[in-house]
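S.K.: just to be clear, the model below is a prediction. Sequence and coordinates:
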Amino acid sequence: MIGFIAALVVFLGFAFFYTQHPKKPAAKQIPVIGLLQLQSHPALDEIHQGFIAGLKSEGYTPGKNIKVDFQNAQADQSNLKTMSTKFINEKADLIGAIATPSAQAAANAAKGKTPIIIAGVTDPKGAKLVKSDKRPGTNVTGTSGESPLPKLLSLLRELVPTAKTIGVIYTSSDHGGEYNAKKFQALAIKSGVKVKMYTISNTNDMQQVAQKMVSEVDAIYAPQDNGVASAMKTLTNVANKEKKVIVASADTMVKDGGLASYAIKQFDLGKVAGQMAARVLNGRSTKTYPVAYVLKGNYVINEKEAKILSVKIPEHIMKDAETKGEIFK
């Protein structure tokens, strides 16, 4: 009996202690996103900024209620692999991948498990990231923004109506760049224009290849290609010496020296991807989440280049750029 009473006293003592000092709930862990970018150039940097803005618009603020581990591979394939593996080993809740090589590296590392949101990938299915755009069927979805090629070809022909041969330059290792370049080539040939294709293996090749190209063509198309975007200023310098017009696929490439574009906003590609990332974190499945296409474009003009090249921009294009697009002075 005495033992029972003693045990009861001990029990009541513990009960009193825990009532007065309740166990603190475990701190809620904030989600972690690994954000992988192929390299730094204006187009990809704008996608990055848009991605963060998209997260914020859905209630996720980096440093407050979500952690974003940003890694820039500086165009190094081995870095892409190492950084992707790091995200998996550290158990990131989701990976954001900017540009096709980043997306492919992340997908290889994730092995179908960790959700991946791609941004700025021209051809997700062709890059073997999804089974179809409407129903990805994998751990990957995100945004794609293929250039409005008919508009770009029409723009080039309006700016250089005498052009008989168009030069198209792309990076041999960039799937998205090659896809965009060859699709433009097919469209141009179908319209009756001759096309000459040129490739670079990296940005160091641009000077030499560009010099050869400007001596053989009447105008140039610069596709959605990371290597070309990174070396845009070199391409422009070479083309300007021979007074050759460059129509570019991205607004940021016009800012870096192209004459004109009819382009979608790279920031918008990132923003939609960031919004999709937030929704996947909240439980939406990538397998049934369609790839989102940003399609709306506007004219973008580099007025300084127009003066250098002595090209008069048609009034309707200038008016559209002023009211809806952008003009770089």
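M.R.: Arrived safely, thanks for sending. Since the structure is predicted, the reported quantities are computational estimates derived from the model, not experimental observations. Residues are numbered from 1 along each chain as shown.
S.K.: going by C-alpha atoms from here, please, whenever you check contacts or count neighbours.
M.R.: Fine.
S.K.: those helices in this structure, which residues are they?
M.R.: For the chain, helices defined by DSSP state H occupy the ranges 2-20, 42-57, 77-89, 100-110, 149-159, 175-190, 206-214, 226-230, 232-241, 251-255, 266-281, 303-309, 315-323.
S.K.: show me what contacts K196?
M.R.: Applying C-alpha atoms under 8 Å, 6 or more residues apart in numbering to K196 gives the contacts T165, I166, G167, V168, V217.
S.K.: next one: it from V32, what distance?
M.R.: Distance from K196 to V32, counting by C-alpha to C-alpha, to the nearest Å: 46 Å.
S.K.: quick one, what contacts the residue most central in space within the chain?
M.R.: Nearest to the mean C-alpha position of the chain, by C-alpha atoms, centre = their mean, lies G120 at 2.7 Å. Residues near G120 by C-alpha under 8 Å, 6+ apart: L44, I47, I98, A99, T100, T143, S144, G145, Q266, L269, G270.
S.K.: coming back round to it: in strands only, show me the contacts of K196.
M.R.: T165, I166, G167, V168 (DSSP state E).
S.K.: out of these, flag the one nearest to A239.
M.R.: Of all these, G167 has the smallest distance to A239: 11.1 Å, by C-alpha to C-alpha.
S.K.: presented hereafter is structure B, for comparison with structure A:
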Amino acid sequence: MPTSVVAGFWVCCVALAPLGASAQDKKTVRVGVTKIVSHAALDAVEKGFESALTGAGFKEGVNLTYDRQNAQGDLAKAAAIAQQFAKDKPDLIHSIATPTSQAAVKYNSSIPVVFSGVTDPVGAGIVAKDSAPGKKTGTNVTGVSDLWPVHLQMQTYAKFVPSAKKWGTIFNPAEANSVTHVRAMRDAAKSLGLELVEVTVSHGSEVERAANSLVGKVQAIAVTSDNTSVANLDAIVRVCDQHKIPLFAGDVDSVQRGAIAAYGMDYFLVGYSAGKKAALVLKGVKPGDIPWGAVEKFSLVINLKAARAQGVTVAPELRKLADKVME
């Protein structure tokens, strides 16, 4: 775990009655996991969550079982998973990403839900409209938001390619998180004197076609927190490498996969923060008494190999700013 990346999440201080290992061992708790799709960032969230529970004394195969479900990018399947959990009644649901969290909340009001990797819990209807990071929800829900500093990201990426005035992005409008981020990207682009060209997709199979449609129209591409695009980032990388289009992301895991840079967060720590909240719930604290939080600390990661493949020379001053540089 890189020391340069620190989870800036709110740490809730709740007085708990002592719970010895023997007390935990008497009952096996069941955790239902629902993930919208598998990609590096969301997989890291899942690993971080489970690591936190292990550290809190909840060990798979000893006193905990997981029912891991993947909606594979299908919103109808996400709803079906949530409905099945409502019938099965696990002790807790870990919902990873916005669409699965929306479904988990919609189809049950009693099973504790701990969300993670949700961009805008308020806008997505997962927490109340008057809620804010650090506030208790008073419901069966708590969790961790991964809202990105979009304006600062765009400002940073523009320094890599100062000549680029037209930027492209690809997203699925059915994902509320993507709509929130793209709205912020529009505002950021306008304030920076840039033009944002948007291409929408409905399924992962459309992502490469969308990337190709941006060739000749934009001088750089920035990918949002859109799960459809991130899950198919390899397709975007292929197009960008072939046509020398600089590609930027918002999660650090995407840098290793071929983006030039990301000013983003360590998603393992997003999951770890959510797992700490889940441990409190499994020890008897009501989820509505555990404030939801937002990650606040980010790091700049650069991939020089990707930069060379996409025709970009990274300035020395940007390398010095980076928390990590991949050769």
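M.R.: Nice, I can see it. Small disclaimer: the values here were computed from a predicted structure and weren't measured.
S.K.: ok, back up a step: any idea which of the helices of structure 1 gets closest to V68 of structure 1?
M.R.: Proximity to V68 of structure 1 (C-alpha to C-alpha) singles out helix 42-57 among the helices of structure 1, at 8.9 Å.
S.K.: in stretch 242-257 of structure 1, what's buried?
M.R.: Neighbour-count burial for stretch 242-257 of structure 1, counted by 16 or more other C-alpha atoms under 10 Å, picks out 243-257.
S.K.: for stretch 311-329 of structure 1, what is the distance to the chain centroid?
M.R.: 25 Å (C-alpha atoms, centre = their mean, to the nearest Å).
S.K.: and the contacts of it?
M.R.: Outside stretch 311-329 of structure 1, the residues touching it (C-alpha under 8 Å, 6+ apart) are L159, K255, N298, Y299, V300, I301, N302, E303, K304, A306.
S.K.: contacts only, for the first one.
M.R.: Think L159 of structure 1. Neighbouring residues of L159 of structure 1 by C-alpha under 8 Å, 6+ apart: V311, K312, I313, P314.
S.K.: now, of these, which are buried?
M.R.: For these, buried by 16+ other C-alpha under 10 Å: I313.
S.K.: ok, so of the contacts of L159 of structure 1, who is nearest I5 of structure 1?
M.R.: Of all the contacts of L159 of structure 1, I5 of structure 1 sits closest to I313, with 98.0 Å by C-alpha to C-alpha.
S.K.: just to revisit the earlier point, distance to G63 of structure 1 for the helices of structure 1 - can I get that in JSON lines?
M.R.: Formatted as JSON lines, the helices of structure 1 follow (distance: least, C-alpha to C-alpha, whole Å):
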{"stretch": "helix 2-20", "distance to G63 of structure 1": "34"}
{"stretch": "helix 42-57", "distance to G63 of structure 1": "11"}
{"stretch": "helix 77-89", "distance to G63 of structure 1": "18"}
{"stretch": "helix 100-110", "distance to G63 of structure 1": "23"}
{"stretch": "helix 149-159", "distance to G63 of structure 1": "40"}
{"stretch": "helix 175-190", "distance to G63 of structure 1": "33"}
{"stretch": "helix 206-214", "distance to G63 of structure 1": "40"}
{"stretch": "helix 226-230", "distance to G63 of structure 1": "29"}
{"stretch": "helix 232-241", "distance to G63 of structure 1": "34"}
{"stretch": "helix 251-255", "distance to G63 of structure 1": "28"}
{"stretch": "helix 266-281", "distance to G63 of structure 1": "15"}
{"stretch": "helix 303-309", "distance to G63 of structure 1": "40"}
{"stretch": "helix 315-323", "distance to G63 of structure 1": "37"}
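S.K.: filter the contacts of stretch 311-329 of structure 1 down to the buried ones.
M.R.: L159, K255, N298, Y299, V300, I301, N302, E303, K304, A306.
S.K.: so which of the helices of structure 1 gets nearest R135 of structure 1?
M.R.: Of all the helices of structure 1, it is helix 266-281 that lies closest to R135 of structure 1, at 14.6 Å by C-alpha to C-alpha.
S.K.: ok, back up a step: out of the ones in strands among the contacts of K196 of structure 1, who's the most crowded?
M.R.: Counting neighbours by other C-alpha atoms under 10 Å, the top entry in those is I166, with 27 neighbours.
S.K.: can you pull the contacts of that residue?
M.R.: Going by C-alpha under 8 Å, 6+ apart, I166 of structure 1 touches V193, K194, V195, K196, V217, D218, A219, I220, Y221.
S.K.: now it: how far from Y221 of structure 1?
M.R.: 7 Å.
S.K.: check V272 of structure 1 too.
M.R.: Distance from V272 of structure 1 to Y221 of structure 1, by C-alpha to C-alpha: 27 Å.
S.K.: please apply the same query to K113 of structure 1.
M.R.: 39 Å.
S.K.: repeat for K307 of structure 1
M.R.: 19 Å.
S.K.: more neighbours: which of those two?
M.R.: Per other C-alpha under 10 Å, whichever of K307 of structure 1 and Y221 has more neighbours is Y221, with 25 against 12.
S.K.: which position in structure 2 pairs with that one?
M.R.: Aligned counterpart of Y221 of structure 1 in structure 2: A222 (TM-score structural alignment).
S.K.: hang on, that match packs against C240?
M.R.: No: taking C-alpha atoms under 8 Å as the definition, A222 of structure 2 is not a contact partner of C240, at 11.1 Å.
S.K.: grab the nearest non-local neighbour of G258 of structure 1.
M.R.: I246 (5.1 Å; C-alpha to C-alpha, 6 or more residues apart in numbering).
S.K.: re earlier: minimum distance to G126 of structure 1: which of the helices of structure 1 has it?
M.R.: Closest among the helices of structure 1, using C-alpha to C-alpha: helix 175-190, at 8.5 Å.
S.K.: pull out the buried residues from that closest one.
M.R.: By 16+ other C-alpha under 10 Å, the buried positions in helix 175-190 of structure 1 come out as H175, G176, G177, E178, Y179, N180, A181, K182, F184, Q185, A188.
S.K.: and which of those is nearest T203 of structure 1?
M.R.: Nearest to T203 of structure 1 among the buried residues of helix 175-190 of structure 1 is G177, at 13.4 Å by C-alpha to C-alpha.
S.K.: residues contacting the closest one?
M.R.: G177 of structure 1 neighbours (C-alpha under 8 Å, 6+ apart): Y170, T171, P223, Q224, D225, N226.
S.K.: any idea how far N298 of structure 1 is from it?
M.R.: Distance, G177 of structure 1 to N298 of structure 1, using C-alpha to C-alpha: 21 Å.
S.K.: could you do V32 of structure 1 as well?
M.R.: Taking C-alpha to C-alpha, one finds V32 of structure 1 at 35 Å from N298 of structure 1.
S.K.: again, but for G192 of structure 1
M.R.: Taking C-alpha to C-alpha, one finds G192 of structure 1 at 25 Å from N298 of structure 1.
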